[in-house]
Structure formats: structure tokens, C-alpha cells
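>>> test case, fold it:
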Amino acid sequence: MFTNYDYTVVERFMRYVQIDTQSDPLSNTFPSTEKQKDLSRLLVKELKEMGITDAELDEYGYVYATIPANTDKKVPVICFCSHVDTSSDSSGTGVKPIIHKGYEGGDISLPDDENIVISPKEHPYLLEKKGDDIITASGTTLLGADDKAGVAEIMDAAHYLMTHPEVKHGAIRILFTPDEEIGRGVDKVDMKKLAADFGYTMDGGEAGSLEDENFSADGAKITVYGVSAHPGSAKNKLVSAIKVAAAIVDALPKDSLSPETTEDREGFVHPVRIQGVAEKAEIDFIIRDFDTNALEAHENFLRTTMDRVVARFPGARATLKVNSQYRNMKEVLVNHPEVTAYAAEAIKRAGLQPLRMSIRGGTDGSRLSFMGLPCPNIFTGEMALHGKHEYVSIQDMQKAVQTIVYLAQVWEEKSRQ
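The predicted structure is shown next:
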């Protein structure tokens, strides 16, 4: 099918990553940054140029579009989804993408910062990419493959389907979301407008990976209340909320229950932000585990730790507030095994071995699954996310384009007249 196809995914990707779409976790607006819409407007324009007439950008920064069905079969409506925003962990301003043709297997030095070297010692997946063409940033920014690789792949697959009517498929919905990186990616999505039966996020890593399980997640905030006093006359009066907060963080385990000490299916309690003054300080945590029931145990541990530390500081007090964030998509997908099975079949048709994996994190799909759209996650090739070492293989992106097209085809083939 793709022997003579002139892929557009690279050209699209190189253009998209140069548009700054960084989201802002401290913003109270939606989307959190208006600049995310700069890319979204371009996507709508390009979709319309393909002949997708209903492409639209709504006030919240969501792009909706439909590839019309070209079969007489009654096929469930499937959705492909990626997010336009990039992480706030590293700058996304002035991205200069570089193509390293025919990667030979050694270190990749980035020209704008000699200290940034992408080495297969730290990134072993690179060793599997010998001979591939690798895209990186220049050393001063992240690349933005998370998730502009997914965006570009969906756009190229849409282009393929619109120009190859011989490939039969049902109606396909396209959804591009803002603010995924700050956990708000589907807060304002209109599920009635989306009107899809099943979905797939294109937001995974190595080629062939298929993720149908993710962390269940809660957020937590500890608020510490101290006693303020003038430092010149503070003896036996001042109780520094900053010091109490620091002591709480220091009391967390050093060799377990943290991202840096866990792997595979192990959960964690992780402080992500601390701020305050003597009178009041706040610590924000993320709490993660594949077993949703285990979240309560982690939260009780955090509460016990907080109470034990605060007791050492007479006059101080603290509260813990927990909020639910997202849940393990496996709890939904187990009831719809065909969704994952068809994705595995599409990956095989693209010439890859499906790699069933679990996400030590979340995607828009984890929340969409609980909003009525069972939605596993498919690879894009994006690697070393959220930092200056980020990279993606062009050949991996092309395989992702193929997977999307084959998946649309599989759904049509499996459907009844």
C-alpha cells in the first residue's frame, strides 16, 4: 500500500515543532496559553485543504474534524487523538529541528550546546535505530515530538486516506487537544460533538508499542500553617512553615516510593512543587499506582508522615487535601478487548511486532476511556521526552502513519454489512 507513497509526516513535523505551544500549569485560563491555538489554526487550515470540510477550532482550543466513511458497512466511529501542547519542563521557544541522516550508532552532539549529547548509553533505544534518520532539537530547547509526532502522523494518515479512496473505512474523527501536559487535556472536550465509539491516542514511544494500561492518579496538597514573627524578636515565637514543609519532604523515603527509586508496576508519592513564606507553605504532590485501591494507602502514608513531622513543631498545623486526577484505562478496556486487538493487528500489518506495555503516567486516553471512549495509546516514535535530549526516528513516524491507516482498514473489515 505504501510502496510509492510520498509521506508528508516529516515536512509537517518539522514545521509544527517550530511553533511554540508550551502549556502553563500555573495558568487559570483554558487553554492555559493562547499560543497553543497558533498550531491548532494551522491544522484546521491544512485539514480543509485536504477536503475535510467540517474541520473546526473551538473556543477552548480543540480541533475536531471528520474523514467521511467510504464504505456501505456499518462501522463504529473511531477517533485518533493527539495533543498540541509541549511540556513546561523545558523551553519550547525557538525550536530548531535537525535531521541526522543515516544514524551510525554513536553519540549525537547538538550544535547549540556542546554539553547536550544524546548517547545510546543513556538512551539504548537508539541502538535499534542504526540506519534510521533521527530528528533532534539543536540543544537549547526540547524537540516537541511529544506530541507533535502524533499530530503529524494523524495529519499524514488523514492525507493518505483522503487521497486513496480504495482503502475502505468508516467515519474517522480527529481530535487535537490542548493542555495534556498539565493534566487538563480533555477538561472541555465536547463528547457529543466528538460522537465517536472508540478512540486511540497517538502519544506512545518506541515503534510497535501499544499501551492499554496506565497509572491511576491523584493529586495532593499539604498546606502548612506556621507562626510569623519579626526575626529580630522571634525567639520562642516564630514557627517557620517553610522549615516544617522542608521537614515533611525530607521525611519521605529515600530508597522507595519515589519516581527515582521505582520501576515497572511500583507506585510512588512525589512532591512536584513547594512554595511559601514563614506563615504558610504549600507542597503539591502527585500520587501514582497501577492499582487504584493502592492510592488510598499511599495517601494515608503521606498523612501519617505529615502528622508525625508537624508534631515536632509546637504551634504549627497542617492539612492534606486529595483530588482525583485520572484512573487506569485497563478498567474500561478490559470490557472492549477488540479495541486493543485491532490495534495490535494494524501494528503487525505495518511490519512491526506489537509490544504490549503499561504507561507509568497518563494520556488523554486514560480520561477519555472513563468518559465513554475506550482509548488505548499507540506509538509515535517520540523518545527522551520533556527535555533537550528528545529525539524521534523518521522511519518510526512513517510506521505510525501506516498503523493508523491499517487500523481504519481493520475496523472496516471486521464490521458487518
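>>> going forward, measure contacts and count neighbours with C-alpha atoms only.
Noted.
>>> number of residues surrounding Asn300?
Using other C-alpha atoms under 10 Å, Asn300 has 12 neighbouring residues.
>>> in three-state terms, label it for me.
helix (DSSP: H, G, I helix; E, B strand; the rest coil).
>>> in contact with it, which residues?
Asn300 makes no contacts at all, as judged by C-alpha atoms under 8 Å, 6 or more residues apart in numbering.
>>> one more: Ser240?
226-228, 277-279 are the contacts of Ser240 under C-alpha under 8 Å, 6+ apart.
>>> apply 6 Å and report the result again.
226, 278 (C-alpha atoms under 6 Å, 6 or more residues apart in numbering).
>>> also Glu213?
328-330, 358.
>>> now with 7 Å?
If you count contacts by C-alpha atoms under 7 Å, 6 or more residues apart in numbering, Glu213 has them with 328-330, 358-359.
>>> ok, Met306 to Leu238 distance?
Separation of Met306 from Leu238 (C-alpha to C-alpha, to the nearest Å) stands at 20 Å.
>>> of the two, which one has the most company?
Neighbours were counted for Met306 and for Leu238 using other C-alpha under 10 Å; Met306 has more, 24 against 18.
>>> structure for this one too, so we can compare:
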Amino acid sequence: MSDTVLDRFLRYVVIDTQSDPTSDAQPSTEKQKDLGRLLTAELLALGLADAHLDEHGNVYATIPRNTSKDVPVICFCSHMDTAPDFTGTNVRPQILRNYQGCDITLTGDTSQVIRVASHPQLNKQIGNDIVTTDGMTLLGADDKAGVAEIMTAAAHLMANPQIKHGTIKILFTTDEEIGRGADKVDLAKLGARFAYTLDGSTVGEIENETFSADGVVIEITGVAMHPGYAKGKMENAIKAVSDIVARLPRDIAPETTDGRQGFIHPVDISGSMESAKLQLIVRDFTEAGLKEKEALLEKITREVMATYPRSSHSLTVKHQYRNMKEVLDRHPEIMDNLEEAVRRVGLEPVRHSIRGGTDGSRLSFMGLPCPNIYTGGHAYHSPLEWVSVQDMEKAVETIVALVQVWEERAA
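As a prediction, this is how the structure comes out:
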């Protein structure tokens, strides 16, 4: 079995692990367990005797401590599923050795081109080796790069007992891409105090902040009537939800915001004249900003529905996840130790906010504080996805340095 992060990555990405948001099962697709079984076998072969795959497709394993110091138990976590946004079946990874700065035309679909102008991070990859797809599928670097990096670091630590560390837990989850990655994680069994997800992007960027997120469902019951005799009687539920969407502020939308700005985003409309449903997501980095946007949405809905006096409506807000910074700020050593590890591998740490969420968001509020570390992948969820081999190697080095920092700073 090869020990290189590239060989592991190439082995993992050809296994189709796409999750399915329409499924109520956990995991949402049984094929995610195909990768889970392989990882479990590899972990056992490395000497992690407790490695196992549970009924929900999650993989657990332990690297035993080899120090007498009282080091907190830390966990490294990545997700095995790939996004539903683009197919992950029959992935054919391509390796471009010694990249020299050109646009990359993908071989299976030549209309797919990774352009330097659109992917400026390529300018930092001169001389490196780039892995892409052939353009017909996504690559799965999100998050099989993270999986490969954790596995490679585990192999390195098991083969080099002179590297001192505390107990290390490994966790590979299913269904992260459809928002359920932490749903069936058994934290008591995991037994870690702190964790790090390997699910980021640009090397050097470490993420301690996510959006806070809610979902909103507005359901409208209109007044149905034969259209030939509807004057003064019909109230069309489709028109009512359309009026609500039309009144959403254009400057509080995903397509007009960036940085630390939040948004209101309609994601689905369904229904008929008699009844209709509008589904939205609301995002902000602060709880106050989230509530402000939801109050605005309620105000717009009330004003629109006042023009449909015989119709009725309901507006339901569903909690999704919260900004993990709120939890991480209570444990500054988690980020301090990570920043030291990043410096030790020759990078300058940059704290970064995620305009989205990760398993770390949920895990942090479940009691496992969990920031996010870079993997080197880019252009996720698309056929233009790519990853640098050297950046993956840097992520492996970071994991190894991080466990040493925790050990050195322990009592």
C-alpha cells in the first residue's frame, strides 16, 4: 500500500460517494460506506486496532498516546461524501506535472477550462503538480483531499513513534454536503475534547467562523376559483409567493454580497393557485443580523398578504447551524496551537470566515469545538475542481506539527 497522500487521494476519488438530499436514510446513499469500508481496512492495517465503520457510515479510529504528558484528546475529521451538485460517478483524475501557469483544458470535455483569470490561486502553483478531473465529473477533493491527508498523517505518526503526541481520534463522516454530517456522530464514543476538520481550501487559511444559518418556509393558502368567474373572488397563491420574492431586497442576496455580509435567498417555489410554498435560507455571521433579516422577511410577508385579505399563511423558521466562533472564542488555545503549527510548516496563518457551514459548525455546538484547516482544494462542487499535490502534502505536515504543538504545550 502506498503511503503518499497523492496515491491515497487517487484511490479514494474513484469511489462514488455522492450524497442524496432527497433520501431520509443515514447515510443517504449506501455507496458512501464503500469508502468507509476501505478506510477502516486501511486504518486497521496501520495498527489502529479500534477502527470501525458504524451503521450510519461513520468511521472511528484511535491513535494511542505515546507521551506521559496530560495532553487533551484531539480529533481530526473529514467527510467522505461528495456534493449532489455535479456527478461523482466514474471520476477519472488527471495529473498535470510541473504546472507552468497556463489555462488547463480538461481532456474529457474540452469546453471545460480552468482559467488562471478565474482561478488566481493557480499563480501560486508554478512547478507544482495539479490534479483535475477530465471535465465530466467533479473531482471530490471536497473532501477526499482531507480524508487522504488525515490518513497519510496517521500512517506517518504510526511509523514514527519518536514523534510525541497525545491520544488522537480520527472521524470520517457521511452526508456533510447535505447538512447532516454531524447528525449521527457519537461524541461519547469519540471521546475527544477538541477537533479540527480538514475541509478548507487555500493553504495557510484557517477558518474559525461560519455563517449562522436558518431555513424559512412560507406556506400560503389562497382562494381557488374558476378563472372565468374569478373577478373579485380568486386569490392566487402562486402570485402571492411571487409577490414576496419580488419584494426581497436585491442588496441582501447571495449574488450581491460578499465578505461578512449576510443574505436572504429563495431556494424553492412550489404549489398551485390554491396553495403554494416558498422555501428560503437566511444567512448572517451574527445572531442579531440573522434575526434582523428574518424580521424583514416577516414584514414583507405580512404586507404582501394584506393585499390578499381572504388568504392565509404561515411562516416557519427552522434552526440550521450557528457561527462556530462563538464556541471557539471560549477555547483560544485551539486556534493558537493551530497558528503555531501553520508557522512551523513555513506558512503564514490567515484566519478566514466561511460563507457557509461545515461539520465543525454543528460539532462545536454539540460540545466539540472544531475549527477548519486547509486541504489545498479549489473550485469545489464543479467539474473545474482541482487540488495541488504539494498543498496536500503541506496539510499533512500541518497535522503532524499540530499534534506536536499540543504535546509540547501540555503540562
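>>> what does the superposition give as a TM-score?
TM-score of the superposed chains, computed with TM-score structural alignment, normalised by the length of the second structure, equals 0.96; 410 aligned residues with a C-alpha RMSD of 1.6 Å.
>>> hmm, back to that, dump the contacts of Glu213 of the first structure to JSON lines, plus distance to Glu382 of the first structure.
Putting the contacts of Glu213 of the first structure into JSON lines (distance: C-alpha to C-alpha, whole Å) gives the following:
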{"residue": "Asn328", "distance to Glu382 of the first structure": "22"}
{"residue": "Met329", "distance to Glu382 of the first structure": "21"}
{"residue": "Lys330", "distance to Glu382 of the first structure": "23"}
{"residue": "Ser358", "distance to Glu382 of the first structure": "16"}
{"residue": "Ile359", "distance to Glu382 of the first structure": "14"}
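>>> which one of the residues you listed sits closest to Ile118 of the first structure?
Ile359 (23.1 Å; C-alpha to C-alpha).
>>> tell me the spacing between the closest one and Ile378 of the first structure.
Plainly put, Ile359 of the first structure is 11 Å away from Ile378 of the first structure if you go by C-alpha to C-alpha.
>>> now the common contact residues for these two.
Joint contacts of Ile359 of the first structure and Ile378 (C-alpha under 7 Å, 6+ apart) are Glu211.
>>> now Val282 of the second structure, what's its secondary structure?
Recorded secondary structure, Val282 of the second structure: strand (three-state DSSP).
>>> looking at the second structure, name the residue matched to Asp364 of the first structure.
Counting by TM-score structural alignment, Asp364 of the first structure lines up with Asp359 in the second structure.
>>> what's the burial count for that match?
26.
>>> what comes up buried for stretch 146-153 of the second structure?
Residues of stretch 146-153 of the second structure classed as buried by neighbour count (16 or more other C-alpha atoms under 10 Å): 146-153.
>>> need those in JSON lines with distance to Val14 of the second structure, can you?
Output for those, formatted as JSON lines (distance: C-alpha to C-alpha, whole Å):
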{"residue": "Gly146", "distance to Val14 of the second structure": "15"}
{"residue": "Val147", "distance to Val14 of the second structure": "14"}
{"residue": "Ala148", "distance to Val14 of the second structure": "13"}
{"residue": "Glu149", "distance to Val14 of the second structure": "16"}
{"residue": "Ile150", "distance to Val14 of the second structure": "18"}
{"residue": "Met151", "distance to Val14 of the second structure": "17"}
{"residue": "Thr152", "distance to Val14 of the second structure": "18"}
{"residue": "Ala153", "distance to Val14 of the second structure": "21"}
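>>> just give me the closest of those residues to Ser68 of the second structure.
For those, the nearest to Ser68 of the second structure is Ala153 (21.3 Å; C-alpha to C-alpha).
>>> verify the contact between the closest one and Lys394 for me.
No - Ala153 of the second structure lies out of contact with Lys394 (C-alpha atoms under 7 Å); the separation is 10.7 Å.
>>> so which residue is dead centre in the second structure?
Thr358 (4.1 Å; C-alpha atoms, centre = their mean).
>>> list the contacts of the nearest residue to that one once chain neighbours are set aside.
Distances taken as C-alpha to C-alpha, 6 or more residues apart in numbering place Glu176 nearest to Thr358 of the second structure, at 7.3 Å, with adjacent residues excluded. Glu176 of the second structure makes contact with 79, 81, 359, according to C-alpha under 7 Å, 6+ apart.
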